[in-house]
Every structure is written in C-alpha cells, then in structure tokens.
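S.K.: Here is a sequence together with a model predicted from it:
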Amino acid sequence: MSVIVIEFVTLDGVVDDPDGRAGTPTGGWAFRHGPDAVGADKFRLGSLLETGTLLFGRTTWELFAKLWPGRTGEFADRLNKMPKLVASRTLADVGAWQNSALLQGELTEAVARETGDLIVIGSIGVVRTLARHDLVDEYRLLVFPSVVGEGRRLFDGMAADLELVSNTQVGAAVLNTYRTRRA
C-alpha cells in the first residue's frame, strides 16, 4: 500500500485556490497557464486509476462532486468509477458522487488499515495530517511558474526528506515526483 499525494503548487509552495473558485485574491494561478497543464491524466496515475482509491477531505470532495459526475471522456470515466473515501466530521451523505464513502474512524488509523494504494487529491488538511504521521510515500507535485506570495503552503510548518524520482514538463508546469525518505 502506498499513499500518493497529488497537488497543484506554485513556485513559492502555495496550494490554495489553483482554479480561482474559492475567490482568493491570488486564486486561479494554475488555470492562467492554459489547458495543457490541467487536463487529463497530468499526474501520470495510469493504472492507479483502476486499482487505487481516492482519498479526499470534505472541501475538495464537495468541489469534485459538483464538477466530475457530469463529465465524460476516458479520464473522467475512469475517475468517476474509482472508489472514493471522504474524511469528514460533518458530512452525513456522500451520495452526490458515485462510489464515495465516508472514512470510518480516525484518519491515520483508517489509512493504516487500507490495503491498496490511496491517492490524495488536494485536501491539504488530510495531507498535513498524514505527513505528520509519516504516512505519505510519494508526492506528485505539478509546479506552475507562478509566485503568488500568500496562501496555504504544502509544507508550511513541516519537515520532510524527499528523493526526486522524476520530473516531466506538462504544458507550462513541471510534474515533480518525490518519494519520502525514511530512516
């Protein structure tokens, strides 16, 4: 089992509001670079789209549940069919997006019980909790050539030893894949 984090991130490490939907003053930074970097399987998930499970926090799941169920095409169809776990203390119903289920119990314990690969999209609170408990195995960061100066940063207040596994240009962005180094 691996926990794989995928994030849009600016050069200065900000992950907040890449599409501008949250209405932050610096939001929309990822989508200003055109569709090549934000469309299809930009994170190179490949077969994980058939074998893995998506893990979301409430806010990211609610956004995706509004956008993805109505989309079609190879990538959208594969994403919609995937099992999805939602970490939330407030949601009672996750029926708005097929194959979604509420995560049972505490996040770190539930993740430790999983037997297959988990893919965490966005969901910065979930990512930070998993990272603090040394449960993240890999980060796939799509780094955009934007500096926004403010907003939540992926590694704010955290330390990590990472090994660069690959980097690939994706439109205007660069996909950097890192594995967590463990002692």
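M.R.: All right, it came through fine.
S.K.: Could you use CA atoms for every contact and neighbour count after this?
M.R.: Fine.
S.K.: ok, and what's touching stretch 41-50?
M.R.: 6, 75, 78, 79, 82, 117, 140, 141, 142, 170, 175 (CA atoms under 8 Å, 6 or more residues apart in numbering).
S.K.: now those as a markdown table including distance to residue 32 and secondary structure?
M.R.: Output for the contacts of stretch 41-50, formatted as a markdown table (distance: CA to CA, whole Å; DSSP: H, G, I helix; E, B strand; the rest coil):
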| residue | distance to residue 32 | secondary structure |
| --- | --- | --- |
| 6 | 19 | strand |
| 75 | 22 | helix |
| 78 | 26 | helix |
| 79 | 24 | helix |
| 82 | 29 | coil |
| 117 | 32 | coil |
| 140 | 20 | strand |
| 141 | 17 | strand |
| 142 | 14 | strand |
| 170 | 14 | strand |
| 175 | 17 | strand |
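S.K.: hold the first one in mind and look at this next one:
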Amino acid sequence: MRKVIVTEFISADGVAEVEKLTGVAWNAEMDRFKEEELADSGAMLLGRVTFEIFAGSWPSETGDFADRFNALPKYVASTTLTKFDWKPAEKLEGPLPEAVRRLKQSAGGNIYVHGSISVAQQLLHHGLVDRIRLLSYPIAVGQGKPFFAPGEQQKFELISAVPFSNGVVALEYEPG
C-alpha cells in the first residue's frame, strides 16, 4: 500500500505559510532533505491553490531535480479546477477521504502532499497520513495559517530530528 507523506515548511510557532518564512538561507542540507523526498516520491497530492502556484513556476525550472519533480503524477483536490496545464495531472473525484483511500490502494510509489495545508489537515483528521516531514524554521511569525487545525489534538511519534547549520530543523513524525 502506498503511503501518504505530508511535507511542509513551518515556523517555530506552527505557521505553514511559506511567504512568511524569511531570513534563513537555503543550504545544501535542505537540498538533501528535498532530494530524499523526491527519490521516495511516486506522486504528488495537491490542493488547487498549491497546484496553481506550482504550475505557474515549476514547468520553467531546469535541471535534474526539476525534471524529476515535473514528471511526477499529480493528483489535485479541487471542486473548481478543470484545466491542468502542468502534466501529468488529474483531478481527484469524490470526497477527499474516499479518493485518497482509493489512491493509497492503487499501484505506485509514495504520495507526497506539498503545502496544501487544508488538504493536509483533512487527511490528518481522517487518519490518512502515514508520515509528516517538516522543515521547521527558527522564526516565530505570530500570525498566519497554522499547519495543525486549531482545536484538534493529535499525538505523534518522533522518527527523527536533524538540525541544520542554518538553524532549520528537519523533523519527521508518524501519527500515533
């Protein structure tokens, strides 16, 4: 069975809005973290907004990482999006939990959820996430969309915590 792995950039105070995470230089350790994810990835599961953001930038990127990232199958959770210029991509049909259960049972490699906070929150709520991988930035932003849904308690088992030289910590959890 395929695993669903959520990967996020997150602030020390739990905000997962990337545009608010400034002041930390990207480095080789972060490159390796993302390379490991890509090597393990068989597909992407994205919400509409993240899909549109990625589709607006990734197709013009070049290099081995971009080529492999762009070639991954993309499953999009959306009720409104009908056109998919960034291929291969397809819309998930039906309610998200049922669609993801079917996807997990299908053939292929692990499914990574990049960004797509509301999708990640729904999958966590329904017990459909197998792993969470976070790049935790050493900054508190004070406001913004939290990664974890407010009021919803969940227990996790820490698999690994690796501090990087730029202050970012790579965290990996398994839902408990």
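M.R.: Structure received. This is a predicted model, so every value here is computed, not measured.
S.K.: buried subset of the contacts of stretch 41-50 of structure 1?
M.R.: Buried members of the contacts of stretch 41-50 of structure 1, scored by 16 or more other CA atoms under 10 Å, are 6, 79, 82, 117, 140, 141, 142, 170, 175.
S.K.: Quick check: the first one vs residue 121 of structure 1, distance?
M.R.: Using CA to CA, to the nearest Å, one obtains 5 Å as the distance from residue 6 of structure 1 to residue 121 of structure 1.
S.K.: between the contacts of stretch 41-50 of structure 1, which is closest to residue 67 of structure 1?
M.R.: residue 79 (11.6 Å; CA to CA).
S.K.: Need the nearest residue in space to the spatially most central residue of structure 2, chain neighbours excluded.
M.R.: By CA atoms, centre = their mean, structure 2 has its centre lying nearest to residue 114, at 2.1 Å. For residue 114 of structure 2, the nearest residue in space outside its immediate sequence neighbours is residue 7; the separation is 5.3 Å by CA to CA, 6 or more residues apart in numbering.
S.K.: Tell me how far the counterpart of that neighbour in structure 1 lies from residue 119 of structure 1.
M.R.: Mapped onto structure 1 by TM-score structural alignment, residue 7 of structure 2 lines up with residue 6. Separation of residue 6 of structure 1 from residue 119 of structure 1 (CA to CA) stands at 7 Å.
S.K.: now residue 135 of structure 1
M.R.: On the measure of CA to CA, residue 135 of structure 1 and residue 119 of structure 1 end up 12 Å apart.
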